[in-house]
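J.: Got a sequence here, can you model it:
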Amino acid sequence: MSETELHEAPATEQDELDEDDRLRPEFVDAVLDAVRDGDDEAARALVEPLHPADIADLFELTPHEDRGRLATALKDLLDADVFAEMNDYVREDLIDALTPTQVADLASELDTDDAVAIIEDMDEAEQRAVLRALDPDDRAAIEEALSYPEESAGRLMQRELIAVPDHWTVGDAIDFLRQHEELTTDFWEIFVVDAGHHPVGTCQLSWILRTPGNIAIADVMKREQTLIPVDMDQEEVALRFQKYALISAAVVDSANRLVGMITVDDIVHIIQQEAGEDVLRLSGAGEGDINEPIRFTVRTRIAWLVVNLGATILSASVVGVFQGEIARFALLAALMPIVSALGGNAGTQTLAVVVRALATNQLTSSNTLRMLMREFQIALCNGVALGGVGAIGSYLILGHLQLSIVFAVAMMINSLVAGLVGVIVPVALDKANVDPAVSSAVFVTTATDVMGFFSFLGLASLWGLSG
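T.: The predicted structure is shown next:
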């Protein structure tokens, strides 16, 4: 076919499905209608051109009650790549419908890290049944991975890698790659190890291809490398990939032996997951996954709502102390929620910055005091600005000079409190090995509410304001 004919060839069905609207509602409805009508062949014809990631998305867009029937209709298309791309809850739904042998067949087709992701959430009895159905080599690799802590490098890494001894030549390495078809095909560099299987360097594929075969691989390898301990938390692993711009990295055990590698495609997923978790934890919304069972979501949210209820009662008790002043001067009740709300917003801003700085290792014990002083200065500037604007606004509307001055001073005080607790609370929780993203918000908002009411009503009481 000529170049002109290639450019003029009509778009295929696959090309059309590569557009952004490939999973538009009408497409999903057409697939589900075919499934409900018992026309499995029509459903497969529609879905077959899709990428595995899009097939996974299709299952996520399908109502829970229809997923089993859809899986039956598309059973020939449900390969390991599709399961690797699925949302965790959706995948669990489908895995529950498969036999241990079928799950084992899927796991054997996947890289170790993806196979572990499928098996680790199963019940212990189901895990044992699946592991018994695996080949001995696959079973040993997955059992070893499951022995590491959750969300650690050991769970994240894959065992499929290329490692060669440091006494080989470049030609030896190339011959090795050509002669062993069972080797993994997804790698960017070759790890070089010594006689004890300790990593001593890495060679990029481009170096291998451009170097004469008689050159010793030890002469072209890069000796400096970032090694990942097998028990390192996945969030710290992601930070190392970001900091050192890594494509892949070797994972080593306690004896510094090479046991696996982590690649950047896994890290992208971790970064997205950890960032999303931190944002949702700040609000107490749980995992925030729309596929999460309702009972889990309710259980997570109600716990934090109860905590917030307790904090609100504490704030209300402060107001109760000054009920006499409020009864004598009703305008206090109109302005005190503003002091509290602005303090809460300011505290949330500071908290978000500090939690992110802790998560990315920007904030450490060496610069905590500097961070505290920085946020104090910001809070002071914000407090003066808000107090000035608030005083002018309240005076123009209410025409009460003394009340406007009390209002301004209370906002300045609460702004300073917000800046200080927004730093101190998450840092203290982090020092106590408590996730600041989970617990900080309730302490910060409680502090700003209590201090906002106390400062405003207390100053009003001292000044002797009355209507």
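
J.: drop to CA atoms for contacts and neighbour counts, all remaining ones
T.: OK.

J.: residue ranges for the strands of the protein, please.
T.: Remark: strands assigned in the chain by DSSP state E are 163-165, 189-193, 199-204, 227-229, 248-252, 258-263.

J.: Sequence B follows; please return its structure for comparison with A:
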Amino acid sequence: MADLAPDPAEEKLLAAEPGGRPDDRIDDERHDEENRLKPEYVRSVTTALDEDDTDRAYDLVEPLHPADIADLLELLDRDDRRALAAAITDLLSSEVIAELNDYVREDMIETLDAGAVAGIAEQLETDDAVQMIEDLDDADQQAVLAELDAEDRAAIESALAYPEETAGRLMSRDFVAVPEHLTVGDVIDYLRQREATTDFWEIFVVDAAHHPVGTCELSWILTTPRTIALTDVMKRDQTLVPAAMDQEEVALMFQKYGLISAAVIDENGRLVGQMTVDDVVHIISEEAGEDTLLLSGAGEGDINEPIRDAYSSRVRWLIANLGTAVIASAIIAFFGAAIEQLVALAVLMPVVASVGGNAGTQTMAVTVRAIAMNQLTRSNTGRMLVREMRVALLNGVTIAVLVGLATGVIFTPMLGGVIALAMVINVITAGLAGVAVPVMFERLDQDPAVASSVFVTMITDSMGFFAFLGLAVAAGLAG
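T.: Sure, this is the predicted structure:
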């Protein structure tokens, strides 16, 4: 019979005070210097699960912060994750569910019945509840919504009516709005009597039609005499977010104007919710990672993504890349006779293509970021193109001198001059393609991060081979 008593290291882990962050001594037992769960701790939990000692697994997990419980669940494989969830059901609070990765949360929710999911949703803020429910299929969504009370169901159904990744889908419906005829004292009395459902930093002032007419920070309320009219204190100039606005545009708006929160309005200009900076930080992180992955054709790139989804999202771009590679191969085949006569051409071709490809990737990354950050628009596309061409020319000349001298010493001066000129041509072409391809996709209302890399690589490879081999033939190095 296995000895189920915890070892000394586990006894230290179990000594932590539950319900919050442990002290430094205990924290060192669970977390490394970068605040990640240690492998030894994760192994102690999985060992307890393997031995069906759910009590020990519970005791090991109970002291963790909700965010750390979410991290632990994401580190486990599917079977261990479900076993741990069954062992710590009462620890799976709304805070834990809200912190989970989308794929892990979806897998966890599948193990719960509609009533349990509804119970978690009622504890979450509306935007987090929507994020949890939107991943369910229609039948499960309806089952969960039927278990909610009327107010929560109406709020979630209203959010689900907006397209994904818009302010209406992501906004919080927990906010403070007061009529414009109140005094500061009236507002203070109202806030004291109100059962606050969420933290807030500013109060929205609305007219009789519930249109936002101004905002008032809490610090202004607390430092202003009670008899002063709210309209004399509030700031009338405010940034309003349409509910249909894309989340990327919302993030850019917060960044540009330094916002902490902003009112969300419907198509009639009525106040329906608010976006807060914590939501925007998540959006910025998500969008930045998404664009990076799209540039490589890696899909969502989530390590918890199902294998079939990861395969389908990646393979189509590899197939597209195979098609574009055929074009470069055709150019090589066209100059096959020249390559046979001068083997040095085959040796040096990858150098031209590789440097051109890297130059194109650099320019493309800068362009895609500029488009995403609204730094590149129709008004400055020409200036951006000229700038990148100048950078490409400087880079091309620098690399050309280095590779030309090396080739001239190793092979012949004539071949050194040919590869130097080909390098300049290819790097300049790469700079042009790195700007033009993403801009073209953006003008066609397509995500410039999705397919730009495939086409830029095709252009740089094809032009590199054509310029190098064509110049070599023109110079009489090969017939």
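
J.: between the strands of the first structure, which gets nearest to Ile142 of the first structure?
T.: Ile142 of the first structure sits nearest to strand 258-263 of all the strands of the first structure, at 12.2 Å, using CA to CA.

J.: can I get the strands of the first structure in JSON lines with distance to Asp172 of the first structure and mean neighbour count?
T.: JSON lines is the format used below for the strands of the first structure (distance: least, CA to CA, whole Å; neighbours: other CA atoms under 10 Å):
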{"stretch": "strand 163-165", "distance to Asp172 of the first structure": "9", "mean neighbour count": "19"}
{"stretch": "strand 189-193", "distance to Asp172 of the first structure": "13", "mean neighbour count": "21"}
{"stretch": "strand 199-204", "distance to Asp172 of the first structure": "13", "mean neighbour count": "20"}
{"stretch": "strand 227-229", "distance to Asp172 of the first structure": "25", "mean neighbour count": "21"}
{"stretch": "strand 248-252", "distance to Asp172 of the first structure": "21", "mean neighbour count": "23"}
{"stretch": "strand 258-263", "distance to Asp172 of the first structure": "20", "mean neighbour count": "23"}
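
J.: Can you tell me which of those strands is nearest to Arg44 of the first structure?
T.: It is, among the strands of the first structure and with distance given as CA to CA, strand 258-263, at 33.0 Å.

J.: what's the matching range in the second structure for the closest one?
T.: Per TM-score structural alignment, the counterpart of strand 258-263 of the first structure in the second structure is residues 271-276.

J.: Stretch 282-301 of the first structure now?
T.: So stretch 282-301 of the first structure sits over residues 295-314 in the second structure, by TM-score structural alignment.

J.: Could you work out the end-to-end span of that stretch for me?
T.: 11 Å (CA to CA, to the nearest Å).

J.: Quick test: name the residue nearest the centre of the second structure.
T.: Glu286 (1.6 Å; CA atoms, centre = their mean).

J.: Quick one: map it onto the first structure.
T.: With TM-score structural alignment as the criterion, Glu286 of the second structure matches Gln273.

J.: Columns distance to Phe456 of the first structure on top of the strands of the first structure, output as TSV?
T.: Output for the strands of the first structure, formatted as TSV (distance: least, CA to CA, whole Å):
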stretch	distance to Phe456 of the first structure
strand 163-165	68
strand 189-193	64
strand 199-204	64
strand 227-229	53
strand 248-252	56
strand 258-263	55
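
J.: Minimum distance to Asp18 of the first structure: which of those strands has it?
T.: Closest among the strands of the first structure, once you apply CA to CA, is strand 258-263, at 26.1 Å.

J.: who does the closest one touch, helix- and strand-wise?
T.: strand 248-252 (3 or more CA pairs under 8 Å, 6 or more residues apart in numbering; DSSP states H and E).

J.: The strand it packs on against the second structure, how far on average?
T.: Strand 248-252 of the first structure, aligned to the second structure and superposed, deviates on average by 0.4 Å (mean CA distance after the TM-score superposition for the first structure).

J.: Off-centre distance for that strand?
T.: 21 Å (CA atoms, centre = their mean, to the nearest Å).

J.: what's the matching residue for Phe204 of the second structure over in the first structure?
T.: Match for Phe204 of the second structure (TM-score structural alignment): Phe191.

J.: and what of Tyr257 of the second structure?
T.: So Tyr257 of the second structure corresponds to Tyr244, using TM-score structural alignment.

J.: For Gln225 of the first structure, see how far away its match is.
T.: Tyr244 of the first structure is 10 Å from Gln225 of the first structure, by CA to CA.

J.: So between the two, which is more surrounded?
T.: Gln225 (14 against 10; other CA atoms under 10 Å).

J.: What residues does that one make contact with?
T.: Gly201, Thr202, Ala249 (CA atoms under 8 Å, 6 or more residues apart in numbering).

J.: Apply 10 Å and report the result again.
T.: Contacts for Gln225 of the first structure (CA atoms under 10 Å, 6 or more residues apart in numbering) come out as Pro199, Val200, Gly201, Thr202, Tyr244, Leu246, Ala249, Ala250.

J.: The second structure: which residue goes with that one?
T.: Per TM-score structural alignment, Gln225 of the first structure is aligned with Gln238.

J.: Identify the residue of the first structure aligned to Ser453 of the second structure.
T.: Checking TM-score structural alignment: Ser453 of the second structure goes with Ala441.

J.: got the contact list for its match?
T.: Contacts of Ala441 of the first structure by CA under 10 Å, 6+ apart are 281-284, 308, 344, 347-348, 351-352, 422, 425-426, 447.

J.: Any chance of those residues in JSON lines with distance to Asn256 of the first structure and neighbour count as columns?
T.: Formatted as JSON lines, these follow (distance: CA to CA, whole Å; neighbours: other CA atoms under 10 Å):
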{"residue": "Arg281", "distance to Asn256 of the first structure": "35", "neighbour count": "20"}
{"residue": "Leu282", "distance to Asn256 of the first structure": "37", "neighbour count": "20"}
{"residue": "Ser283", "distance to Asn256 of the first structure": "41", "neighbour count": "16"}
{"residue": "Gly284", "distance to Asn256 of the first structure": "40", "neighbour count": "22"}
{"residue": "Asn308", "distance to Asn256 of the first structure": "47", "neighbour count": "18"}
{"residue": "Gly344", "distance to Asn256 of the first structure": "48", "neighbour count": "24"}
{"residue": "Gly347", "distance to Asn256 of the first structure": "44", "neighbour count": "27"}
{"residue": "Thr348", "distance to Asn256 of the first structure": "43", "neighbour count": "22"}
{"residue": "Leu351", "distance to Asn256 of the first structure": "38", "neighbour count": "28"}
{"residue": "Ala352", "distance to Asn256 of the first structure": "37", "neighbour count": "19"}
{"residue": "Gly422", "distance to Asn256 of the first structure": "40", "neighbour count": "32"}
{"residue": "Val425", "distance to Asn256 of the first structure": "38", "neighbour count": "19"}
{"residue": "Pro426", "distance to Asn256 of the first structure": "34", "neighbour count": "26"}
{"residue": "Ala447", "distance to Asn256 of the first structure": "47", "neighbour count": "23"}
